[in-house]
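Q: predicted structure and sequence below. I'll ask about it afterward.
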Amino acid sequence: MQLVRAQRPEIASAVRRTLAGVNLPALPVTLRFWDGSVLEGGAPVVEVRGPEAIAYVLRSPNQIGLARAWVTGAVDVPDDRDLEAILSLRGSFRIDLSKLDIARLGAAAVRIAGPALLRRAPVPAIEAPRAGRLHSLTRDKAAIQHHYDVSNRFYELVLGPSMVYSCAYFAYPGESLEAAQARKLDRICRKLRLAPGERLLDIGCGWGSLLIHAAREYGVHGVGVTLSEAQAALARERVAKAGLSDRIEIRVQDYREITDGPFDKVSSVGMYEHVGRGELEHYTAAVHELLAPGGLFLNHGIARLHSDPPAADTFIYRYVFPDGELSPVTDVMTAMEGSGFEVRDVESLREHYPLTLRRWVANLAANRDAATAEVGEQRARVWRLYMLGSALGFEEGDVTVYQVLSARDGAPHGLPLQRVEALRAPACERTVRTRERRGGEVPAHTNGVPHR
């Protein structure tokens, strides 16, 4: 739909007159309209670039309308500092309009921007399809491919050379992302007590970074599964380049389709969020069946902390993680215990995730032109908004991220008496420290645990 641009000057004045009789709180932002007029409010500036913005919000006066206006560029906030200030208001600024108020605003919008507003504005092409039974194999694969099969090069630009798309583990706030991601991978290997010859299953293996680290530094044989064809292709290339093709297999496969257990250890990093709250028991039961008695299972995932379950239709669901759902960590632990696991260790990494996300936001900003060339303007805008908003969510305690280590019943788990001993891995420690020195990073200790 091509909307006719309004020729009347001073749109801000018309909006001001319309809002005078509507029960609205003080405007926390300043609006700059497409004719150059400005409606003064709070310090952050929002650019309303055309009547299309009004059309989206008029048709969907909720988060989806605003999301569509943002994705298409009809609404923009060019400065990241302004965008962060606006996102920080999301919990305090509420609009409660009566049906009469909505009708008045709609009529005024038509007067300002023309009758074309009465027609439905086009839905952005990158909005996720939502067809089929929720969390069926087919729908889950479509949801994963929507997010991950966009461009491996795009993810390289955002994530950096580690190609790790989950929370890093920082020794100090100014540490490099690469060093922190290497520390995270090693921490997972230590918690799992990986040993040469063991068989490791990595559910949601991404681009293979954890498996490569585990095979190279701990001598395991690994199987990684992902539903993303693009991820699998690059993961296999990276495995081959590392000379580990004889020890690592990458599959395009759902965890529910794996039949060649048992595995000695199982990791799942940043994957369970795609499982769904109603599927947690099935997920942990499936892992239990794939794991040898006494084997260890580490689940690393985002969890709701104080926030309520989100509405069924949000920006994140439509544009970022279709069908993704977050659960309190207690739900994850309950599901584990109900499936025959004993929870052995729980660690919160909440403060580490905003540090990670802000590195990704900076990478996207530094590589904006190249990233946009890879995935298009709309998707680049989605990632900018979602990563910055997510950083604030972790900083404010709306959400968090946990590593939960559990042991399968049926045999001794072999974990040491002291937690510090569970994180010791002298052979790998030398390698990690050497790499950090070469990068100019020499922390006093590794993984937050002193070593004798």
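A: Received the coordinates, thanks. Numbers count the residues shown, from 1 in each chain.

Q: every contact and neighbour count from this point should use C-alpha atoms.
A: Will do.

Q: strands along the stretch 251-400 of the chain, start to end?
A: Here the stretch 251-400 of the chain has its strands, by DSSP state E, counting those that start in this stretch, at 263-269, 291-304, 341-348, 399-408.

Q: structure B:
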Amino acid sequence: MSRSTLETTGASNDTVEDHYDSPALRLGPILFDEHLHWGYWDEDSRDASFGAAAEAMCHRMIDRTEIGPGERFVDLGCGIGHPALKLAQARSCHVTGVTISGYQHRIAGEKAAQAGFSDRLDFLQADARSVPLPDKSFDGGWFFESIFHMGHAEALGEAARLLKPGAGLVLTDLPTLPHTTPEFMDFVHEHIHSVFVPEDRYPALMADAGFELLNIEDISENVMPWLETKLREAVQEKWSDVVRLMGDQAEKAVDNWYYLFEYMAENLGYTMITARRL
């Protein structure tokens, strides 16, 4: 497949909403065991499935999150709500998830109800750069593999508006590397509606938005080299579910995923970032 084109299935992918509403993107929770983000592997967990590693990544996020019982937390770009549910269970806090996708909004609400957590979880279908909620509504928040769809400065500015002074912010991001190519940047902008920035942009981005940058943790080696191999294992294990969703488009859909993961692993790192609202 040429790197100037990517075969698409489902929606036209004209917008981020179309992208995440498309059948091909619904494969993520199937392959990653209800998560819609990547995993964390090391030598002790090298045999972990993609789903188990995604669960481990979620717990790393929760471990870095300062939020207490009864406090309010915002998940900006919440997907189908699995990390939000895990956080509400772990910390007895109230989580508001924001997703632009109608499909994700519906599934997240259903998952909260099935788990008996509708009193601690609510979900909005909205643009995370313009959330219809008052200033200083939340005691903490995160972007979990979502900020690159939004534009970093605009997204951090909205997070700063929503968070109370002193509130913590945690995010994961995929920074560009010295060898990241312009062709790759054009490709991801066109096909997955993403803009990536180098890690050294973060001090200025956080300061301009009104945050104190606390820590940047580079975990690239625990994520990027594992992606394609672990994805292939997941596809093999869950092939019948893939076919059930995608029908005769199944092979094309998974080939697109393999291609994208390989290309991203070549051009991006992975960081976990913590900050505090000033």
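A: Looks like it arrived, so ask away. The structure displayed is predicted, hence computed values, not measured ones.

Q: superposed, what's their TM-score?
A: Aligned and superposed, the two chains score 0.85 in TM-score terms (TM-score structural alignment, normalised by the length of structure 2); 272 aligned residues with a Cα RMSD of 2.7 Å.

Q: on that earlier part again, same list (the strands of the stretch 251-400 of structure 1) but as TSV, adding distance to Leu211 of structure 1 and mean neighbour count.
A: TSV is the format used below for the strands of the stretch 251-400 of structure 1 (distance: least, Cα to Cα, whole Å; neighbours: other Cα atoms under 10 Å):
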stretch	distance to Leu211 of structure 1	mean neighbour count
strand 263-269	10	23
strand 291-304	14	24
strand 341-348	21	17
strand 399-408	17	23
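
Q: closest to Tyr56 of structure 1 out of those?
A: For Tyr56 of structure 1, the closest of those is strand 399-408, at 28.9 Å, according to Cα to Cα.

Q: which residues sit against that closest one?
A: Contact with strand 399-408 of structure 1 is made by 167, 191-192, 288, 291-307, 329, 333, 336, 340-350, 353, 393-394, 413, as judged by Cα atoms under 8 Å, 6 or more residues apart in numbering.

Q: show me what contacts the spatially closest residue to Pro354 of structure 1 that is not a sequence neighbour?
A: Once flanking residues are discounted, Pro354 of structure 1 sits nearest to Ala391: 4.4 Å by Cα to Cα, 6 or more residues apart in numbering. The neighbourhood of Ala391 of structure 1, defined by Cα under 8 Å, 6+ apart, consists of Tyr353, Pro354, Leu355, Leu357, Arg358.

Q: make TSV from those and add neighbour count and distance to His221 of structure 1 to it.
A: Formatted as TSV, the contacts of Ala391 of structure 1 follow (neighbours: other Cα atoms under 10 Å; distance: Cα to Cα, whole Å):
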residue	neighbour count	distance to His221 of structure 1
Tyr353	24	29
Pro354	24	33
Leu355	23	32
Leu357	26	31
Arg358	17	34
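
Q: give the buried residues for stretch 223-239 of structure 2.
A: Of all the residues in stretch 223-239 of structure 2, those buried under the rule 16 or more other Cα atoms under 10 Å are Val223, Met224, Pro225, Trp226, Leu227, Glu228, Lys230, Leu231, Arg232, Ala234, Val235, Trp239.

Q: kindly provide the distance from the residue nearest to the fifth one when sequence neighbours are not counted to Thr96 of structure 2.
A: Read that as Leu227 of structure 2. Distance criterion Cα to Cα, 6+ apart; nearest residue to Leu227 of structure 2, sequence neighbours excluded, is Phe261 at 6.5 Å. Counting by Cα to Cα, to the nearest Å, the separation of Phe261 of structure 2 from Thr96 of structure 2 is 29 Å.

Q: and Met150 of structure 2, how many residues sit next to it?
A: By the measure other Cα atoms under 10 Å, the count of residues near Met150 of structure 2 is 19.
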